[in-house]
Each structure stands twice: as structure tokens, then as C-alpha cells.
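1. pasting the structure only:
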């Protein structure tokens, strides 16, 4: 059984959200949230809803779409590395109607899969619960959600697509692993590439905690499976493999010396010993992190 969502709880989490949005998450908790593993634990739900709540201010932003009608001063404040002040913005894009669209096409052009010299920058702006951004983001989330978002980006903001686009975004970014180890900052970094709005996201999660803790249900398994642990420790296991490889290379060089067999691949001591030491350190640190993450995963599996 998974953690169960109901309308009173969703309304408590999102007091001002359109009811159609809340019902979409409730109606699709088995068909969409479940397969994505989002409602398997309370910690995943806490991370999931706190970030969505921040991105769209509890589903209250107009049309669930990023507002690009910036003032010149606002644009200069958001991109200080690009513009010294508001006058610099006006000098580059003018003040005629539609200047913001030209600015977004320029600023976001040739990034996130957007094509330079096109209207991709203003077309693939933030939409939906996760505020998907960029042509690449729309393509990847659309493929996972089985929605033609690259061709019709506006449907990412439809009320009855919020469960699908939010779950697809979460899956694309592999955020279950961050929630399972309690790494909220890591989750936020995956979400928006930095820690923008971190304090607000944390505050929203703290406000939601009691509501989510009261939800009925439990994880589908009594303890986290190997797949859950493997997903959360993937980086550390790769590090162990790489560190172990360094030890093998160093050891092989020593073996050449001991057997007296000459080889062009043999390494001098001043290279071999530091290589072995580095490999051992990598393995030890990664092993400690795996133990810690396993402990965190079991703690959050409720």
C-alpha cells in the first residue's frame, strides 16, 4: 500500500489551488505517482510538494506559467552579470511592446536545448507545477509524461496534466534518491540548477510536514529494496569502482617489479604509491558514505 492522498489533505497543503489541480493528483495517485515512487514514502511527498508549492506559489500563479513581463529594472536585477542597470536593458532591447519577448529569446537562446536565433527562449518558459524550462526539458518531461510538450508547450500548464508533468519532471531528475537520503539541498539543486528560494522551500516543507505525516498508508515494502539503495548510492559505488581501479593499476606495477618481468606499463614508485593511496582513500570515503546513506534511507522509509 502507498501513502494515500485525499481532498481535505491536498486542500490543506494547497489552500488556494484550483480544485481541478488537486483532484488530478488524487485521481492519478495510483496510475502516475505510484509508478514514479513518489507516494511510496512521506519524505518523498514532502520534498515533492514543497518544491512544487514554491515554484507555482501553491498553484496560484496565473495560467501556471512564468510571467515574462519584466520591467527593465527587474531584468537587470535578475541578470546582473548581463546588465549593469535598467538603462543597459533598455539600450539593448528598447521599450516598444514585446521587448521582453525579444529579451527572453536572446537570454535563453542557445541554452537548455533552445535554438539560437529562434523564439524558443520565450516559448519554452516555466510552466506547470515543476516550472519546466527549455526545449530539452519539455522534450524529456513530455516523453516521460506521454504528452507532446515540445510541440505544444502550453499543455504543460493544463490543470489535468499537473500530476503527469510533475511526476515526469521528478523522475527525469532522479529525485527519489535525494528524498530517500534526506538531501533536500541536493534535491533543490537538481530542481533548478542552484539553491534559489531554498529558505522558502524549506519553510513550505516544514509547514506541510504535519499534514503529510497524518496521511494514511505505508510504503509498498516494509524496508527499502536493493534498487532503492542502489539508486541512492550510485555515485559512491562508481567511486569505489574507480578507486579500486587505481589500486589495481598500482598493484599491477608493483607485481611487474616483483616478478622481474619488464613492461612498458610499469610505473615508478613516486607515481605508484600516491596512486594506490588515492585509490584506497576514495574507496574508504565512498564506503563510509554508503553506510551513512543506507542508514538515512532506512530512517526515511516510513
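-> All right, it came through fine. Being a predicted model, the structure only gives us computed values, none of them experimental.

2. CA atoms for contacts and neighbours, from now on please.
-> Fine.

3. quick one, helices of the stretch 51-200 of the chain?
-> Secondary structure of the stretch 51-200 of the chain (DSSP state H, counting those that start in this stretch): helices at 72-78, 86-93, 99-107, 120-123, 135-145, 162-172, 176-180, 184-192, 198-213.

4. below is structure B, check it against A:
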């Protein structure tokens, strides 16, 4: 059953956010419920902390990335794409009005779906709570949140639609499994391609913990979320949740078993119990494969067990 977030709790979580944002989250919990974000306090905590970091708790002007860099700051942020010093940035992009947009078109051009040689870079800058960026990101936002993001980029910053826009990003990045496994660092890497601002995100989450810990669990599941992803709730994590959280390790373990099997088949073939399908390996190679495979299987089994325990522990 989903965690119930009250209007007062939203105000505590985003103390400086515009009232329109608080009203939207208070009225649209079903949007979060449908994505499973309120299924556990851990998912909700990870969601809120990262949104809060990305947009200053919905306080950045127009919920839009500020690209009015100085030459010095541009060199600090984009050394490999804009220039390593303020002088290099100035030599490349000048200092006339609008030079920052020209620079951003180059810095963001040819990636994230932005078309090289166009103004896509400065058009599809970070917007909204999650700071959607890039033409591909805006297309994904449009598809999942139902806003005309590509044609009207400013729609991604619409205050009363922030629940849909934030949830769309979470779903697009498939972040529930990372939260279920308690992998905050891994979730941040998926969010922004690295661990930028990790310490601040962790600090914000720690500050939100007392608020989220006080929230109650719904006794009934809202009709609006029945049959949708994330609902209805269960007392323990469904098997598919554990499978998704441990998929990488289980695949690696299967590969290790196959490698060990190859070594074992090689030695069995020498005894005449099997017909060799390929030239036989030297014994040292075969036994090395078997030994490495056994160690890998044991190690991965332990990791899988730990991840499963983390999923169960975070499912509350």
C-alpha cells in the first residue's frame, strides 16, 4: 500500500517551492502511485532528494538551466568542449551578446539527440524538476508526460505539471530497481551520467528522512492506480522486483557457470565419457577455468543474496 504524502509534508520536503508546485503534488499523488514511487519510503526518498538537488527544490528561475556563464565558469564546467581557460573560451566564442548560447549549441550539439549545427543545444537545456536535457530527453518527456516538450520546450517547466514531468523522468530512467536495491550512487549515475552533486543529494535525503519516516501507509489502494504499474501494493516485494534488481549479477553467474562447464567438459572428454566437439585444452587451462568459475559463482551468489536482502529491507 502506498505511502501517503500530505500537503504539509510536501511543503516540508520542498519548503521554498512555489505554491502551485505544492498544490500539484498534493492533488496528484496518484501520478506517483501509478509509477510505484510511493510504493516504499526508500523510492520516495531517492525521488525527492534528487529532484530537490536538480532544481533547488523548484526554486531556480523559470525552472530552467541558467546558461549565462562567465568565460571562467564555462572553462570550469566544459573544459574539453568549450576551452580549458577563460581565454580559450573567449577566443572561440567571443564576448558579444549571445555568446553563451553559441557555446551551449557547441557543447551540447551532436549528443543527447541534439542535431549538430543547429540550436538544439541551447533550445533543449535543463528544465523542470528533473532538469530534462537534450532533444531525446524532451521527446521522452513529451511521450510520457503528455506535454508538447519538443515544439514548446518551456512547457517542461510548467509548475502545475511538475508531478507528471518528474515522474516521467523517473519512469524513463527505470529508477525503481536502483532504489529497491538501495543503490543511491548507481541511481545518481543513471540520472545525470555521473555522480555530480552526490554529497548534496545525500545531505538532502538525510534531511528529508524524518519527514518521510512520519508518513503513513494507505489502508486501501486508490482506484485510480489499480492495474497500473506500481500498484496495487504488496507486503513483500514481488519476485519480478527482485529479478530486475539482480539481473546483472544473475546473468554474470550464468556466464561463470558456462565457463566452468566448458572446463569440466574438456576434462570429461579426456576420459572418453564425452565426444570432444573441439580441440581439447591443456589441463592447466581447463582447471583454471573451473577454479575461476567456482569463485565467480560463489561471489556472485553472495552479491545476489545481499541485493535480495536489500530489496526486502527497503520494501516498507
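-> Perfect, I can see it now. Because the structure is a prediction, the values reported are computed rather than measured.

5. work out the TM-score between the chains.
-> Superposed pair, TM-score by TM-score structural alignment, normalised by the length of structure 1: 0.94. Supporting alignment: 301 aligned residues with a Cα RMSD of 1.8 Å.

6. which residues of the stretch 151-300 of structure 2 fall in strands?
-> 216-217 (DSSP state E, counting those that start in this stretch).

7. still on that earlier bit, among the helices of the stretch 51-200 of structure 1, which is nearest residue 33 of structure 1?
-> helix 162-172 (6.2 Å; Cα to Cα).

8. would you mind getting the average deviation of the closest one from structure 2?
-> Helix 162-172 of structure 1: mean distance to aligned residues in structure 2 after superposition is 1.4 Å, counting by mean Cα distance after the TM-score superposition for structure 1.

9. separation between residue 176 of structure 2 and residue 257 of structure 2?
-> 29 Å (Cα to Cα, to the nearest Å).

10. between these two, which has more neighbouring residues?
-> More crowded of residue 176 of structure 2 and residue 257, by other Cα atoms under 10 Å: residue 176, with 26 against 18.

11. does the closest residue in space to the more buried one that isn't next to it in sequence belong to a helix or a strand, and which?
-> Spatially, and ignoring its direct neighbours in sequence, residue 176 of structure 2 is nearest to residue 43 (6.6 Å; Cα to Cα, 6 or more residues apart in numbering). Residue 43 of structure 2 is part of helix 41-55 when elements are defined by DSSP states H and E.

12. so that helix matches what in structure 1?
-> The alignment of helix 41-55 of structure 2 onto structure 1 (TM-score structural alignment) spans residues 42-56.

13. report the contact partners of the residue lying closest to residue 47 of structure 1 once chain neighbours are set aside.
-> Once flanking residues are discounted, residue 47 of structure 1 sits nearest to residue 179: 6.4 Å by Cα to Cα, 6+ apart. Counting by Cα atoms under 8 Å, 6 or more residues apart in numbering, residue 179 of structure 1 touches 43, 44, 47, 187.

14. quick one: the nearest residue to residue 160 of structure 2 once chain neighbours are set aside and residue 141 of structure 2, what's the gap?
-> Of all residues not flanking residue 160 of structure 2 in the chain, residue 24 sits nearest, at 5.2 Å (Cα to Cα, 6+ apart). From residue 24 of structure 2 over to residue 141 of structure 2 the distance is 18 Å, taken as Cα to Cα.

15. between the two, who's got more neighbours?
-> For the pair residue 24 of structure 2 and residue 141, the greater number of neighbours falls to residue 141 (25 against 18), based on other Cα under 10 Å.

16. isn't residue 6 of structure 2 right up against residue 27?
-> No - with contact defined as Cα atoms under 8 Å, residue 6 of structure 2 does not reach residue 27; the gap is 9.5 Å.

17. give me the neighbour count for residue 276 of structure 1.
-> Residue 276 of structure 1 has 20 nearby residues by other Cα under 10 Å.

18. what's near enough to touch the equivalent of it over in structure 2?
-> Counting by TM-score structural alignment, residue 276 of structure 1 corresponds to residue 290 in structure 2. If you count contacts by Cα under 8 Å, 6+ apart, residue 290 of structure 2 has them with 259, 260, 261, 263, 264.

19. and what of residue 24 of structure 2?
-> 159, 160, 161, 162, 163 are the contacts of residue 24 of structure 2 under Cα under 8 Å, 6+ apart.

20. redo those as JSON lines? Include distance to residue 232 of structure 2 and neighbour count.
-> Conversion of the contacts of residue 24 of structure 2 to JSON lines gives the following (distance: Cα to Cα, whole Å; neighbours: other Cα atoms under 10 Å):
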{"residue": "159", "distance to residue 232 of structure 2": "28", "neighbour count": "22"}
{"residue": "160", "distance to residue 232 of structure 2": "26", "neighbour count": "18"}
{"residue": "161", "distance to residue 232 of structure 2": "24", "neighbour count": "20"}
{"residue": "162", "distance to residue 232 of structure 2": "24", "neighbour count": "23"}
{"residue": "163", "distance to residue 232 of structure 2": "20", "neighbour count": "23"}
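
21. how close does stretch 254-262 of structure 2 sit to structure 1?
-> Mean deviation of stretch 254-262 of structure 2 relative to structure 1 after superposition (mean Cα distance after the TM-score superposition for structure 1): 1.6 Å.

22. can you list contacts of that stretch?
-> With Cα under 8 Å, 6+ apart as the test, stretch 254-262 of structure 2 has contacts from 286, 289, 290, 291, 292, 293, 294, 296, 297.

23. good, we can wrap up now.
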